[in-house]
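Student: curious how this folds, go ahead:
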Amino acid sequence: MGLLKDLESKILIADGAMGTLLYSYGTDCCFEQLNLSHPEQIQSIHQAYVQAGAHVIQTNTYSANYIKLQRYGLEEQVKELNSAAVSLAKKAAGGNAYVLGTIGGIRGTGPSSLSLEEIKRSFREQLYCLLLEGVDGILLETFYDLEELEAMLKIARSQTDVPIISQISLQEVGVLNDRTPVNTAIKRLEELGSDVVGLNCRLGPFHMIKTLEEVEIPKHAFLSAYPNASLPSYVDGKFQFEGDAEYFKNSASLFRNQGIRLLGGCCGTTPAHIEAFAKELNGLPPVTEKNVRQRPEPIAVASSGQKPQISLPEILQERRSVIVELDPPRKLDTTRFFEGAKALKEAGADAITLADNSLASPRICNTSLSSLAKAQTGVQPIVHLACRDRNIIGLQSHLMGLHTLGLHDILAITGDPAKVGDFPGASSVYDVTSIELIKMIKQFNEGVSLSGKDLGEKTQFTVGAAFNPNVKALDRAVQRAEKKIEAGADYFISQPVYSEEKLLQFHEAVKDLPVPVYVGIMPLTSSRNADFLHYEVPGIKLSEEVRNRMAELKDDPLAAAREGLAISKSLIDAATELFNGIYLITPFMRYELTVELTQYAYDIAPQNVRRIQNV
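Tutor: Below you'll find the model as predicted:
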């Protein structure tokens, strides 16, 4: 008859997880590569689902696309892997089940640096491979990003008349990551030509059914559901799902009551779960009408009652601004740090910035010191937040903590890799890039977490971003800066500059940016200090003239320190003609140097705000 014709009058049972079974058998690799290396194993799993009562099975091609296969060096085998997968599924089906060509979402639950155009190219290649093999339909599954799924659906619908099943995945009941209600998303997919629309993965039967209670039965499509068996546990270094097949049997009628026509399983499900669905729903007609639970109107999310101090971009609209980096100590004695914070506040610094384990070396937590410094001295802290040390969970928790402490200024940075620091064997996390972190912070300002959950109130973060002017291709640095602005960056802080020529080049490169820039200046303390910065610290380059000036005084520490101050003052003279923002970096907790430079930066003319640098 045909898949869609059968769905008009029947509830069809689909298969369950492929990867879960392969993982349980001890196979932890690229599962799609097994289509070629262990075809008998793949075919036997398909057969087990057909024997369990599945009317519909899917090919082992969830990640058989160019982008995902690159992780294993298999990107040139897209055609071979997809073709083999369809052949194995057809042999297992033996004419007793429909075969769907599966294509999985790429963007996943977290931020992604992949452009939609890259994803489209990868999708088209896999789609054509599956269609050439004569699948009975295309299954688009596990899409957390609605934009991505809509784009893939449009391509697929324009290329084929075979049935298309489109399934979204959720982290919260009833809404997608971007807070789109599920019912709205399903209607949009129906309008774009999807023949079957539904949910899969992440949620177990309980929460998936609760979500489906808010979903209307489509007028021109059918509903599908592929729940997870349970949440996974982690035992002896392996993930395990403990969902009970009897529980699936008891939930089968509840899925039917929500109008589901295609019912299968996702992570953790086995032939036993599918058999439970099949036995419970065998011969029962589908439900065509149901009462829909209305999703409550979203409550306007208010900002916190805590009002942050005036932001740095606002300060720069009124006058010159000086901020100073005062890094947390490596040791537990904080006396010098708090003396420095107090002295810099009294010198007129608009804020102090606190690095986040710079050069991948452990220091006292910058959040703790920021909170104490603000309370004890009244200084405005800017908390550096590095992507290196925290996964997506930790970053979001950290942001919630900063908001709770009333710390509203953040510098979003990538962070030096662990291998350059004190513990080169430590892990560098990098779940997100600095650009993606900026987006996340700005989403918090809308009262929404990365997963789409309501935070209860809006944060009020001002986000700074890093800019390195000491690169050969400044135009590329500007292009990256523009991406950061697009993500939501409010201003930039630069690495230190050590020549007037570089200042002019830097200004020329960034003068058209729509946000202000703080130009970095760090006083040198000795010739050895100058050489270390130039040769060993990533992102910092000194001019030959500056190194020679410091080298001439290598045997006179006091004179070298005075010369370092003189160089910095000369750079401040030049910088204030071009930039409204000065960013001073304190070397070795010698805050007396940056206190003097702070006062100097405010004392020199002109004091009025200059419009050369956009603010």
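
Student: from now on I want contacts and neighbour counts done on CA atoms only, so please keep to that.
Tutor: Fine.

Student: all strands of the stretch 1-150 of the chain, in order?
Tutor: Here the stretch 1-150 of the chain has its strands, by DSSP state E, counting those that start in this stretch, at 12-13, 56-58, 98-104, 137-143.

Student: now the helices for the stretch 101-250 of the chain?
Tutor: 116-132, 146-159, 182-191, 205-212, 245-257 (DSSP state H, counting those that start in this stretch).

Student: so which of the strands of the stretch 1-150 of the chain gets nearest residue 352?
Tutor: strand 137-143 (42.3 Å; C-alpha to C-alpha).

Student: report the distance from the closest one to the chain centre.
Tutor: Remark: strand 137-143 is offset 23 Å from the chain centroid, using C-alpha atoms, centre = their mean, to the nearest Å.

Student: can you check stretch 223-240 too?
Tutor: The answer for stretch 223-240 is 23 Å, by C-alpha atoms, centre = their mean.

Student: if we can go back for a sec, so which of the strands of the stretch 1-150 of the chain gets nearest residue 122?
Tutor: Closest among the strands of the stretch 1-150 of the chain, using C-alpha to C-alpha: strand 98-104, at 10.5 Å.

Student: who does that closest one touch, helix- and strand-wise?
Tutor: Under the contact criterion of 3 or more C-alpha pairs under 8 Å, 6 or more residues apart in numbering; DSSP states H and E, strand 98-104 touches strand 56-58, helix 78-93, helix 116-132, strand 137-143.

Student: show me the one of the ones you listed that comes nearest residue 382.
Tutor: helix 116-132 (33.8 Å).

Student: who touches the closest one?
Tutor: Residues outside helix 116-132 that contact it (C-alpha atoms under 8 Å, 6 or more residues apart in numbering): 64-67, 78-79, 82-83, 86, 101, 103, 106, 148, 151-152, 155-156, 160.

Student: hmm, try it at 6 Å
Tutor: Here helix 116-132 makes contact (C-alpha atoms under 6 Å, 6 or more residues apart in numbering) with 65, 66, 79, 101.

Student: to compare against the first, here's the next sequence to fold:
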Amino acid sequence: MRPARDLLKPELVVADGAMGTYYAQSGPGDSSTCEEANLLRPDVIRGIHLRYREAGARLLRTNTFAAVSLTGPGQPDKLRRLVSSGFELAADCAGADMFVAADIGPAYALDDEQALAGNTLAVEAFLSCGADLFLFETFADPKEFLPLCRLIRQKSPDAVIACSFALSPDGLTRKGIQLEQLASQMEQEPDIDIWGLNCGIGPTHLARQVARLGARGKPLSLMPNSGYPRMENQRLVYGSEPDYFAREVAGLRQDRVRILGGCCGTSPRHIAALSAALARTQMPPRPFAAQAAPAPARPAKPSATPLADRLARGQFTVVCELDPPRDSRIEPLLDAARDLKSSGIDLITLADSPMARVKMDSAAAAIRVYRETNLPVLPHLCCRDRNANALRASLLALHSEGIRQVLAVTGDAIPESDRGFVKPVFNLNSIGLLQLIGQMNQDQFAGDPILA
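Tutor: The predicted structure is shown next:
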């Protein structure tokens, strides 16, 4: 294997493609997961690594992306074995002119403390194997892996640390962080040597995001999906032909780009086509921005809502809570709101299906009350019934209607009698929702934030 520091030299390196989706398509067909195959079917994983090598890949990622999520907090010995075997398999398949990256993915199935503990154990296992190149990929927030980078830097100062983020087509991570903010932070982060984008989007959308970056900066790693998935015969299938993938990804080549490879849906055929396209022609590269687009400016002082203004002045504030109706008849709620306004109430707060009993959506009810009474409203926003995308959508709707305050609520548990039919979400808790709102206040709501 080549030493990881060679990856910092100005040359383009072709990485491998997907492991998980390719294993699902070409693996043994049993119930074992991709990472478990390191122990149960090492011949299959070795064969996949070798096929990528034959396709022209000069960087192999260890088959350990979901090892921490798979083992959870209670199987440290199994996690060590998965990591060690994953590294050994990739290293055995790598030639003298190749790199091996210790691959670590997010563990969103675990809580933050468990994920950090598991990833710390994985990092230590990789270091004990002699890993000198680490790749944190498909993350949504730098804070999820930066403590691990500090650990690596302390124990192996010469290690090369790369990270990669998954974006939606509109340039946001699943936690609502914009590409420009990621770029600004990664360029200034001393423990990150290479950063980039992978997963989430196909080559064309990734190219549009890359065009927003400056032409100068740290080396980049770009590994898009082959395309977008669809369901066929109850299986997730990714689109795009290898030639299309190769043409689009080869067009990403620039002085800054150090690694080009593939993520979900790609196969050795995609990497072979990419290697051939890069070797065959000097394709006209897509331009970067003349300079990196600045991150949205954070307002020096948030705009005051009537509630925030009253509280800041120390004024006594009278708040009344109304429950949205159990049906679609909202007139009684509006009549009550009008009566409260005439009584001198300062603000109405609207609950979000308390006790997990279904009532009208609190955001919709708040919008109607605010439209028809012009009385400040404070809708509750509950994490129990919405994932991060749905919470973000509700916040966008509220903001568009002039509502500038919400109450973040984790939510009551689903009653035991309903649990066979109703499933809780809890993608975030109230603290996570506050963080999401804070992020949106810097991005979509910059200069006109929502108070939470």
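
Student: give me the TM-score for this pair.
Tutor: Overlay of the two chains. TM-score (TM-score structural alignment, normalised by the length of the second structure): 0.82; 441 aligned residues with a C-alpha RMSD of 3.7 Å.

Student: mind putting the helices and strands packed on strand 98-104 of the first structure into a markdown table with distance to residue 591 of the first structure?
Tutor: Listed next are those as a markdown table, based on distance: least, C-alpha to C-alpha, whole Å:
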| stretch | distance to residue 591 of the first structure |
| --- | --- |
| strand 56-58 | 65 |
| helix 78-93 | 59 |
| helix 116-132 | 47 |
| strand 137-143 | 51 |
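
Student: could I get these as CSV with mean neighbour count and distance to residue 396 of the first structure?
Tutor: Formatted as CSV, those follow (neighbours: other C-alpha atoms under 10 Å; distance: least, C-alpha to C-alpha, whole Å):
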stretch, mean neighbour count, distance to residue 396 of the first structure
strand 56-58, 26, 36
helix 78-93, 22, 36
helix 116-132, 17, 25
strand 137-143, 25, 22
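
Student: could you point out which of the ones you listed sits nearest residue 323 of the first structure?
Tutor: helix 116-132 (38.4 Å).

Student: and the angle from the closest one to helix 146-159?
Tutor: 40 degrees (axes from the mean of the first three to the mean of the last three C-alpha atoms, to 10 degrees).

Student: show me how far helix 116-132 of the first structure is from its chain's centre.
Tutor: With C-alpha atoms, centre = their mean as the basis, helix 116-132 of the first structure stands 24 Å off its chain's centre.

Student: same thing with stretch 182-189 of the second structure?
Tutor: How far stretch 182-189 of the second structure lies from its chain's middle: 16 Å, per C-alpha atoms, centre = their mean.

Student: so which bits of it are buried?
Tutor: 182, 183, 186 (16 or more other C-alpha atoms under 10 Å).

Student: stretch 324-340 of the first structure now?
Tutor: By neighbour count with 16+ other C-alpha under 10 Å, stretch 324-340 of the first structure contains the buried residues 324, 325, 326, 327, 328, 329, 337, 338, 340.

Student: can you tell me the closest non-neighbouring residue to the fourth one?
Tutor: What it means is residue 327 of the first structure. residue 354 (4.9 Å; C-alpha to C-alpha, 6 or more residues apart in numbering).

Student: what number of residues lie near the residue mapped onto residue 393 of the first structure from the second structure?
Tutor: Superposed on the second structure with TM-score structural alignment, residue 393 of the first structure falls opposite residue 389. Look at residue 389 of the second structure: counted by other C-alpha atoms under 10 Å, it has 13 neighbours.

Student: residue 389 of the second structure and residue 144 of the second structure, how far apart?
Tutor: 19 Å (C-alpha to C-alpha, to the nearest Å).

Student: and residue 341 of the second structure, by the same measure?
Tutor: For residue 341 of the second structure, the distance to residue 144 of the second structure - C-alpha to C-alpha - is 46 Å.

Student: sec struct for residue 407 of the first structure, please.
Tutor: Under DSSP: H, G, I helix; E, B strand; the rest coil, the three-state class of residue 407 of the first structure is coil.

Student: give me the nearest residue to the aligned partner of it in the second structure, chain neighbours excluded.
Tutor: By TM-score structural alignment, residue 407 of the first structure lines up with residue 403 in the second structure. What sits nearest to residue 403 of the second structure in space, not counting adjacent residues and going by C-alpha to C-alpha, 6+ apart, is residue 377, at 7.2 Å.

Student: quick one: map the one you found onto the first structure.
Tutor: Checking TM-score structural alignment: residue 377 of the second structure goes with residue 381.

Student: now do the strands in the stretch 301-450 of the second structure.
Tutor: 319-322, 347-350, 377-382, 407-409.

Student: now do the first one: which range of the first structure does it align onto?
Tutor: Following TM-score structural alignment, the aligned partner range for strand 319-322 of the second structure in the first structure is 323-326.

Student: next one: that stretch to chain centre, how far?
Tutor: Distance, centroid of stretch 323-326 of the first structure to centroid of chain: 28 Å (C-alpha atoms, centre = their mean).

Student: give me the contact list for that stretch.
Tutor: In contact with stretch 323-326 of the first structure (C-alpha under 6 Å, 6+ apart) are residues 349, 350, 351, 352, 353, 354, 583, 584, 585, 586.

Student: nice, that's everything, thank you.
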